[in-house]
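**Q** Whatever this is, show me its structure:
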Amino acid sequence: MRVLAAMSGGVDSAVAAARAVDAGHDVVGVHLALSAQPGTLRTGSRGCCTIEDSHDARRAADILGIPFYIWDFAERFTEEVVETFVGEYAAGRTPNPCVTCNEKIKFEALLEKALALGFDAVATGHYARLATVDGELELRRSADEGKDQSYVLASLQPEQLRHAMFPLGDSWKSDVRAEAEQRGLSVARKPDSHDICFIPDGDTKKFLEKRLGERPGELVDAETGAVLGHHTGVHGFTVGQRKGLGIDAPAADGRPRYVLSLEPVSGTVKVGSSADLGVQAIDADRAIWPSGRPLDGPTECTVQVRAHGGIADAVAEADEDGRVSIQLREPLRGVAPGQVVVLYRQDDQAGDLVLGSAKISGTR
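**A** Just a heads-up that it's a prediction; the model follows:
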């Protein structure tokens, strides 16, 4: 097959490209330039898509002996990922930009261009597995559950998965680094990227304030209705947040307060105790079924509401309009509208199967 290997400049994508070459595919490497003004150097694990990253990707491609190109996707990335991120926060929701990037950039924009140029598949360094069961393609967790990235891929459509390759799905990260060393790849010990790639300093609040300005409002006790303080915008808070609330007086019982809900129209941030954070039920919409099979009636499953955590057993039911109702077997904390909920079915033989994903619209 003709395979386009997306090479970020990190160790995972470099080894994924190498394995595609070893498998006998005709591989071409491509680095996506996602920033209109990329930084020159990374700072440890902060940020990505720098000029340094593009050079690292090119050096890896040279060692593998494959053609290499840089494609400018900065305008589409800004529109689809960055502006969506800002808009969601302005609306009082908590988005995951990595989910949006995989859906809209790597497996929509990049895949569309790859197919138009005659490629059969796009290979990435994601830790996830694809399995064919009874003739149907399924997305599953990776062997290394600590690195599993099926959560951020669960918004892909069946047709997109049919043109995807995840060569690292059966591997552990330590083995991938060792393999990179053996292959002479200079990125073998390069730190993984963390946080949000377009906010390299990690200060999300400052990033949002620069784009949204000040939108003053009140911090209100959810139980008594008492005004406890003021803030410069609901976009500076997330459900479950404890630190940086700007409330001087402690709670009556002396225990910490947490953000319970955000009301962007009124500018109200409601706070309360940790006990008030527990969520028993989740409502979601815009469901996507990667295997092409929607839920058929109430379904026992495991749900995950964050890329690395927020997992609970549940019963989920979906309607034909893409709405999903989830009843949790045990409460989850810090669940916010705008987050993606991913539904899994446990399967010990082939790894947990991704049933589907949906955007959280409310909690109960």
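
**Q** going forward, measure contacts between C-alpha atoms and count neighbours the same way
**A** Noted.

**Q** Now do the contacts for A16.
**A** The contact partners of A16, by C-alpha atoms under 8 Å, 6 or more residues apart in numbering, come to A5, A123, T124, G125, F166, P167, L168.

**Q** who does the longest helix seen in the chain touch, helix- and strand-wise?
**A** Across the chain, the longest stretch assigned as helix under DSSP state H is helix 51-64. Helix 51-64 sits against helix 11-22, strand 26-33, strand 68-72, with contacts defined as 3 or more C-alpha pairs under 8 Å, 6 or more residues apart in numbering; DSSP states H and E.

**Q** Sequence B follows; please return its structure for comparison with A:
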Amino acid sequence: MHTRTRVVAFQPPVCRIVWAPRFAVKSASNKNSRRASQHEVKAATLTNLSSDRTERRSFVDCASEDTLHHPSQLPDDRQILQGCESVRAPLNVAVLLSGGVDSSFALHLLNRAGHNVQAFYLQIWFQEDFRNYWDSCPWEEDLSYCQQVCKDADVELHVVPLTDEYWDRVVAHSIAEIKAGRTPNPDILCNSRVKFGAFYEYLASHQDHNFDRIASGHYARIIRGDDPDEPVRLALAPDAVKDQTYFLAHLTQPQLSRVMFPLGSLNKAEVRALAKAAGLPNQARRDSQGICFLGKVKFSEFVEQHLGVWPGCIIEEETEEVLGYHQGFWFHTVGQRRGVPLNGGPWYVTQKDVHTNTVYVSRNYYSVDKERNLFTCESVNWITRPPDSASQVLCKVRHGPVLYKCDVSFTNGDQSAVAVRLECNDQGLASGQYAVFYQDEICLGSGVIQTTGVSHAEIGSFVDDQTKAVL
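**A** Prediction:
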């Protein structure tokens, strides 16, 4: 029987949930607190992962992977191979290899588990036509590490060109969303449309590639029943900081039914230590940051190249006074503080008017009278089923360990649109973001945020009486 441990968010006290998978959730709140910390989301957990695993203390700092302590004792073989479906070996497994330590150690585990493994490096980088930063993207280094890992493991490596697919399905869509004033998430799109979308199509068009599973180095768990026709479930990983279910929540059941996440039962510190013990050539390589295809080009430069510059007014929300000017609303997002070209701050972006090219700001962004806990979602993808009333629904509005308790109301008959009320405010809600829903440890699915800042009365008007199901 799994034990459960409370996780406490440190000062300043905020109305938030910090989730350690398999453990109880504690919400820290303080009605007198006027400002929620954006950076000091920390958790101290005393974990006992299972009856056959040594209890250990783990201090997790969300700001940096480097703060993870080296585990005092590594898990045993049964725990290490828990995400590899060893009982079904040998399966034919295609491994998505990136050159990083996570996917490389996933390949190593699959070999240990006795599967027939082939590796695939997805070529999704491209050269921007406005500046030659080809050498700034470490794709050659990535591929070199992939080749070395596969050579050491005696595994065949394939390079799959998906540059056009990545541009058409991820980059072009993201540019269009930014132009419309929304805040897209390219990582979610890359998983659903490329890694587990276009790559599936590539395998289907190459009959010599017949695989039972597609594996990757994501930190997430797959739960399969004994019945092969039973839907698979996506579950949180033990590492609350590295958990990547947020990025996987828009996969469909057909996509998810083929995947395998060998690292699902491990945390990042354990993977680092085990990769070192295994002698992987990239054991100490740092995780990639940002979007590879941009190289050293700043995201703002990329946006400027594709959307240009459109000067407009910056207006104080409370007084409607023009305080200054910006270069285009698409360079700003709700909740932003850095990069607002004004003195006398800190100034926070509160909203954008895409029709008048106006950016509204305030120095009182965190005032208690400014509720930011209501929004609607469309294009909702339920992986297995919509939420039920059996247990509390939780919601993530961005990647990380923070979840909110929430109420969910269906706003149409097919349950593909919902209205959501968070237990407390989130200061960075923006249209275009993804909201991901959970019950217990299971990820139910996700939807795209459409409207934010709606009132309780407006939420009620969205809900059809015949389909209303507040959970």
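
**Q** Okay, helices next: where are they in the stretch 201-350 of the second structure?
**A** Counting by DSSP state H, counting those that start in this stretch, one finds helices in the stretch 201-350 of the second structure at the ranges 245-248, 253-256, 268-278, 299-307.

**Q** Give the aligned range of the longest one in the first structure.
**A** So the one you mean is helix 268-278 of the second structure. Matched against the first structure by TM-score structural alignment, helix 268-278 of the second structure falls on residues 173-183.

**Q** mean per-residue distance, that stretch to the second structure?
**A** In the superposition against the second structure, stretch 173-183 of the first structure averages 1.8 Å from its aligned positions (mean C-alpha distance after the TM-score superposition for the first structure).

**Q** out of the helices and strands packed on helix 51-64 of the first structure, nearest to G135 of the first structure?
**A** Nearest to G135 of the first structure among those is helix 11-22; the distance by C-alpha to C-alpha comes to 23.0 Å.

**Q** Return the mean post-superposition distance for the closest one against the second structure.
**A** Counting by mean C-alpha distance after the TM-score superposition for the first structure, helix 11-22 of the first structure comes out at 1.0 Å.

**Q** rewinding a little: strands - which of the contacts of A16 of the first structure land there?
**A** A5, A123 (DSSP state E).

**Q** ok, back up a step: quick one: distance of the longest helix of the first structure to the chain centre.
**A** Put simply, helix 51-64 of the first structure sits 24 Å off its chain's centre (C-alpha atoms, centre = their mean, to the nearest Å).

**Q** Export the helices and strands packed on helix 51-64 of the first structure as a markdown table, with columns for distance to S150 of the first structure.
**A** Listed next are those as a markdown table, based on distance: least, C-alpha to C-alpha, whole Å:
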| stretch | distance to S150 of the first structure |
| --- | --- |
| helix 11-22 | 15 |
| strand 26-33 | 21 |
| strand 68-72 | 25 |
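
**Q** just so I know, which of the ones you listed lies nearest R333 of the first structure?
**A** Smallest distance to R333 of the first structure across those (C-alpha to C-alpha): 31.6 Å, for helix 11-22.

**Q** Regarding the second structure, what is its longest strand?
**A** As assigned by DSSP E, the longest strand anywhere in the second structure is strand 442-452.

**Q** ok, so of the contacts of A16 of the first structure, who is nearest V133 of the first structure?
**A** Set against V133 of the first structure, the nearest of these by C-alpha to C-alpha is F166 (16.9 Å).

**Q** could you list every residue that touches that closest one?
**A** F166 of the first structure is in contact with A16, A123, T124, G125, H126, Y127, A128, R129, L130, counting by C-alpha under 8 Å, 6+ apart.

**Q** Are any of those buried, and if so which?
**A** By neighbour count, with 16 or more other C-alpha atoms under 10 Å, the contacts of F166 of the first structure hold A16, A123, T124, G125, H126, Y127, A128, R129, L130 as buried.
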